[in-house]
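> I'd like to go over a predicted model; first the sequence, then the structure.
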Amino acid sequence: MPNSIKDKKQPKPDISREKSAELYAKAKTYFPGGVNSPVRAFKSVYGTPLFIAKGDGSHIWDADGNKFIDFCCSWGPLILGHNNVKVREKVIEVMQHGMSFGAPTALENELAELILNNNQFIEKLRFVSSGTEAVMSAIRLARGYTKRDKILKFEGCYHGHSDSLLVKAGSGLVTFGETSSAGVPKSFADETIVVALNDVEALKEAFNKFKDQIAAVIIEPVPANNGLLLQTRDFLQALRDICTENGTLLIFDEVISGFRIGFEGAAGYYKIKPDILTYGKIIGGGLPVGCYGASAEIMDHISPVGSVYQAGTLSGNPVAMAAGIAQLSELLTNGFYDELHSKTEEFVATIQNYATKRNYKLKVFTIGSIFWFAFTDKEAITKAEDIDPASMEKFKKMHRELINRGIYLGPSGYEVGFISSAHTKTDLETAKRAIFESLDLVFNEK
């Protein structure tokens, strides 16, 4: 048989999704769109949403028994992989004594000490139940502390689904935002200013217009909810300087980057001190938890010692605290991040080299243990507007081929991927081969 025919890559047959389809049909009678978070509906990719039955290490299995190497990692928090034995054993140990009390426990102190003793940027923190709640509370704290109302955010950064931040840019360099969801009153958008990322002039113009009105500037220092829009350190430092000059608090939303690119997250990586930091489920082993922290002076504006109210029955719940203690203790072991980042860099470099040699229009951006496939020839993408929506069709095709080859990425080309300590060399070699085959099909499709 001629090599040209023998060697030609062929699409893999679609995996069985029969049981997932049955579950999805039933779910649509219970939940809007059949899911409890929109991206899970697989609207941006091919096929029925996969209903996951179990996870262990670097793998997940769906309801039909299909096995996948998982690069979603519950959208990042599972930095040790699924069902890590130390996390699981700690959770089981604590659950035997009760799962929720609505009262303080020693576990809260233990997890707080792990974070605060190894983070130079915050002195006190408050546990909450999600990243959205952490950001919402940080915004309220900034407004209460500064006695100002306006918030400045950046186009392309996502900060959860609180009303103040479900705002997109209007027209013009510096604008009041427009609500990006029905049900968000225009009055909320009127207090939110939206500017482009990596644009110091736009930032300065915003402060010239609203000088003494801006309570806080909030940014993902590593924007990773709309592609991986890596910012320059110079831009982040300019942001720090402008906030300081204007008495405005700088909030780093590190729900994704926190503990992913180092124990001190992006703040430690860039060596820039924000006024308030927010973290998400990674501090609780992937369980529902988050926190926000700042200097003692700022944090003491929170109730019961201050006038900024924030509360929660499940804040600091013992199960999440236990998982967090086990997970963060592992992250502090010698060489953990060096090994994780090294294998991520090698994984990304090999894929990039493969694509470059074949003149495929693909860039794989990375930082820490986070990566993103961008179907572009641009050397850098720092703004949401630089992403070509048409490129998502290529991701859609690649995602289908990867699913059929046992590789699971989040079901959106705008979402990033993650590598965990559970991913073995064999896992990564298997994934690379599947990615090579999928790219060949995507770029050589007739």
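Yep, it's here.

> From now on I want contacts and neighbour counts done on CA atoms only, so please keep to that.
OK.

> Residue 181 is in contact with residue 166, isn't it?
Yes - counting by CA atoms under 8 Å, residue 181 touches residue 166, with 6.5 Å between them.

> Which residue of these two possesses the greater neighbour count?
Between residue 181 and residue 166, residue 166 has the larger neighbour count (other CA atoms under 10 Å), namely 20 against 12.

> Roughly how far does that one sit from residue 192?
Distance from residue 166 to residue 192, counting by CA to CA, to the nearest Å: 9 Å.

> and what of residue 134?
18 Å.

> Over to residue 324?
From residue 324 to residue 192 the distance is 33 Å (CA to CA).

> got it, and residue 326?
38 Å.

> In terms of neighbours, single out the busier of those two.
Between residue 326 and residue 192, residue 192 has the larger neighbour count (other CA under 10 Å), namely 25 against 22.

> what residues are up against the more buried one?
Contacts for residue 192 (CA atoms under 8 Å, 6 or more residues apart in numbering) come out as 150-153, 164-165, 167, 176-177.

> can you pick the most crowded of these?
In terms of neighbour count, residue 165 stands highest of the contacts of residue 192 at 30 neighbours, by other CA under 10 Å.

> contacting residues around the closest residue to that one other than its chain neighbours?
Of all residues beyond its chain neighbours, the one nearest residue 165 is residue 159 (6.4 Å), with distances taken as CA to CA, 6 or more residues apart in numbering. Contacts for residue 159 (CA under 8 Å, 6+ apart) come out as 132, 135, 165, 220, 253.

> Comparison target below:
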Amino acid sequence: MKSSSDLFKRAKKVISGGVNSPVRAFRAVDSNPLFISRAKGSKIYDVEEREYIDYVCSWGPMILGHSNELILKKVEKAMHNGLSFGAPVEAEVQIAEMIVSMVPGVEMVRMVNSGTEAVMSAVRLARGFTKRDKIIKFEGCYHGHSDSMLVKAGSGVLTAGIPDSLGVPRNLAGDTLTAVYNNISSVQRLFEENKNQIAAVIIEPVAANMGVIPPEEGFLKELSCICRQNSSLLIFDEVITGFRLGAGGAQEYFGVEADIVTFGKIIGGGMPVGAYAGRKEIMEYVAPCGGVYQAGTLSGNPVAMAAGLAQLEILNSSPGIYEDINKKAEVLGSGLEKIVQKHKVPVTLNRVGSLLCMFFSQNPVTNYQEAKQSNTKYYAAFFKSMLSKGIYLAPSQFEAMFVSTAHTYEDIDATLKAVEESLAENIALMEEL
């Protein structure tokens, strides 16, 4: 039988670090990665056929759980008609129409292949539309690995403790200004210091790449006002929150409209897809209508479009799905709170809708600097203990837990039992650390 350990040894000989995305290496939790063979519902299975309750959910898009039958049928049908044409297909029109109907303020959509590509294209569009060069982002928010976004980023960059990336030209990084999440005065100061130079502000409306950090009351609305006052665009990176917080994403959830919105694999049912969208007057700056160039052979790929359209149709026709996943996350979150209090473990729990994060910190976590105060050694010990009990969490303190419709209350009970045992087992170890 194959083992994850054997596959990892082989992978390290032919793949940099043995993985194709850094956080998968499990270095942040002092372990070696699992190689997954299959998934169904709320469960994933490694190559040794061990079963785990999955709270990673392919980093968010599996709102309906793994291997949803309706989505698989649509994908199978599309596959039989061909895998790629490099030409328009009906499904891309249908999915764009659905996004326009579901998401506030969106009048036009452009399909791409990933969240990184969506953000890269949205930033270029904002610069082309405003005829300005500078972008404001927030410390700890991760917007993919395009050059101008790898400045004080979150997700795997934060996990590895790398504030920037080698290979990013200084002049590009110089046009990316960083503000403090949930601190509107830091944004105002940047606008004052860079008058008429800022093309856009980009933000994860819920910061979900440095754990889960909700926006404070009024923060997003104030951000929108500042952008309007300075004729700059507001970009919501909804690669994680889009169609997860609600059918209309974070814009609907918080009652704040952005000028451009980016999406990722969540609109592909987990398949490689992305999109950026916004008002017609902005989107028509994109080629072939306008002078902002972006292209891709696989953009609007028929198989990915079939998967995404199937998922969005289910979400759009079943509003009770959001009540379901939010309620399950609430039950999980309240259970975690009780266990943490019982064992007097220094943990702060943040939750927004069906997104959760346990920060191993006794203080509130509202921004990047506070997130970095978390004890990652505590988290690593907890992670390994949970994994041994069949619970698959993100292999990093600075990622979210995701709840899907496929998770059952029995799954949640089993998870809470594992948390109780893991914390009890690790209290002495945590005190030593």
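That came through, no problem. Quick caveat, the model's predicted, so the values are computed rather than measured.

> So after superposing, what's the score?
The TM-score (TM-score structural alignment, normalised by the length of structure 2) is 0.95; 421 aligned residues with a CA RMSD of 1.5 Å.

> so how many other residues sit close to the equivalent of residue 111 of structure 1 over in structure 2?
Alignment note (TM-score structural alignment): residue 111 of structure 1 maps to residue 95 of structure 2. By the criterion of other CA under 10 Å, residue 95 of structure 2 has 24 neighbours.

> Same question for residue 409 of structure 2.
Residue 409 of structure 2 has 12 nearby residues by other CA under 10 Å.

> my guess is it contacts residue 327, does it?
No - when contacts are counted by CA under 8 Å, residue 409 of structure 2 is not listed as touching residue 327 (10.2 Å).

> about what we covered before: helices or strands up against the strand or helix carrying the match of residue 111 of structure 1?
Per DSSP states H and E: residue 95 of structure 2 is located in helix 90-102. Judged by 3 or more CA pairs under 8 Å, 6 or more residues apart in numbering; DSSP states H and E, helix 90-102 of structure 2 is in contact with strand 108-112, helix 302-317.

> can you tell me which residues contact residue 244 of structure 2?
By CA under 8 Å, 6+ apart, the neighbours of residue 244 of structure 2 are 61, 63, 322, 354.

> Which of those sits closest to residue 291 of structure 2?
residue 61 (32.3 Å; CA to CA).

> residue in structure 1 matching that closest one?
Using TM-score structural alignment, the partner of residue 61 of structure 2 in structure 1 is residue 77.

> dump the residue contacts of residue 218 of structure 2.
Applying CA under 8 Å, 6+ apart to residue 218 of structure 2 gives no contacts.

> What's the match for it in structure 1?
For residue 218 of structure 2, the aligned position in structure 1 is residue 234, judged by TM-score structural alignment.

> What about the aligned partner of residue 101 of structure 1 in structure 2, how many residues nearby?
Mapped onto structure 2 by TM-score structural alignment, residue 101 of structure 1 lines up with residue 85. By other CA under 10 Å, 12 other residues sit near residue 85 of structure 2.

> Show the contacting residues for residue 85 of structure 2.
Here residue 85 of structure 2 is in contact with 301-302 (criterion: CA under 8 Å, 6+ apart).

> Residue 180 of structure 1 now?
If a contact means CA under 8 Å, 6+ apart, then residue 180 of structure 1 has 166-168 as its contacts.

> what about it, distance to residue 188 of structure 1?
Residue 180 of structure 1 is 11 Å from residue 188 of structure 1, by CA to CA.

> Not counting its own residues, what contacts the longest helix along structure 1?
Ranked by residue count, the top helix of structure 1 under DSSP state H comes out as helix 336-357. Helix 336-357 of structure 1 is contacted from outside by 261-262, 330-331, 361-366, 368-371, 419-421, 428, 432, 435-436, 439, using CA under 8 Å, 6+ apart.

> And that helix against structure 2, how far off on average?
After superposition onto structure 2, helix 336-357 of structure 1 sits on average 1.1 Å from its aligned residues (mean CA distance after the TM-score superposition for structure 1).

> Which stretch of structure 2 lines up against that helix?
Residue span in structure 2 matched to helix 336-357 of structure 1, by TM-score structural alignment: 321-342.

> And for stretch 46-53 of structure 1?
Using TM-score structural alignment, stretch 46-53 of structure 1 pairs with 30-37 in structure 2.

> Mind listing what's buried along that stretch?
For stretch 30-37 of structure 2, burial by neighbour count (16 or more other CA atoms under 10 Å) applies to 32-35.

> Show me the residue sitting in the middle of structure 1 in space.
residue 256 (3.3 Å; CA atoms, centre = their mean).

> if I line the two up, what does that residue land on in structure 2?
By TM-score structural alignment, residue 256 of structure 1 lines up with residue 240.

> can you check residue 291 of structure 1 too?
Using TM-score structural alignment, the partner of residue 291 of structure 1 in structure 2 is residue 275.

> Double-check that that match belongs to a strand.
Yes - the assignment for residue 275 of structure 2 is a strand, going by DSSP: H, G, I helix; E, B strand; the rest coil.

> Would you confirm that it contacts residue 108?
No - using CA under 8 Å, residue 275 of structure 2 is not in contact with residue 108; the gap is 10.4 Å.

> the more surrounded of those two?
When residue 275 of structure 2 and residue 108 are compared for neighbours, residue 275 comes out ahead with 29 against 19, by other CA under 10 Å.

> so where is stretch 114-130 of structure 2 in structure 1?
Aligning stretch 114-130 of structure 2 against structure 1 (TM-score structural alignment) gives residues 130-146.

> do the same with stretch 164-176 of structure 2
With TM-score structural alignment as the criterion, stretch 164-176 of structure 2 aligns to 180-192.

> Who are the contact partners of the residue nearest to the match of residue 291 of structure 1 when sequence neighbours are not counted?
Nearest non-adjacent residue to residue 275 of structure 2, counting by CA to CA, 6+ apart: residue 111, 4.3 Å away. Taking CA under 8 Å, 6+ apart as the contact definition, residue 111 of structure 2 lies against 92, 273-276, 299-300.
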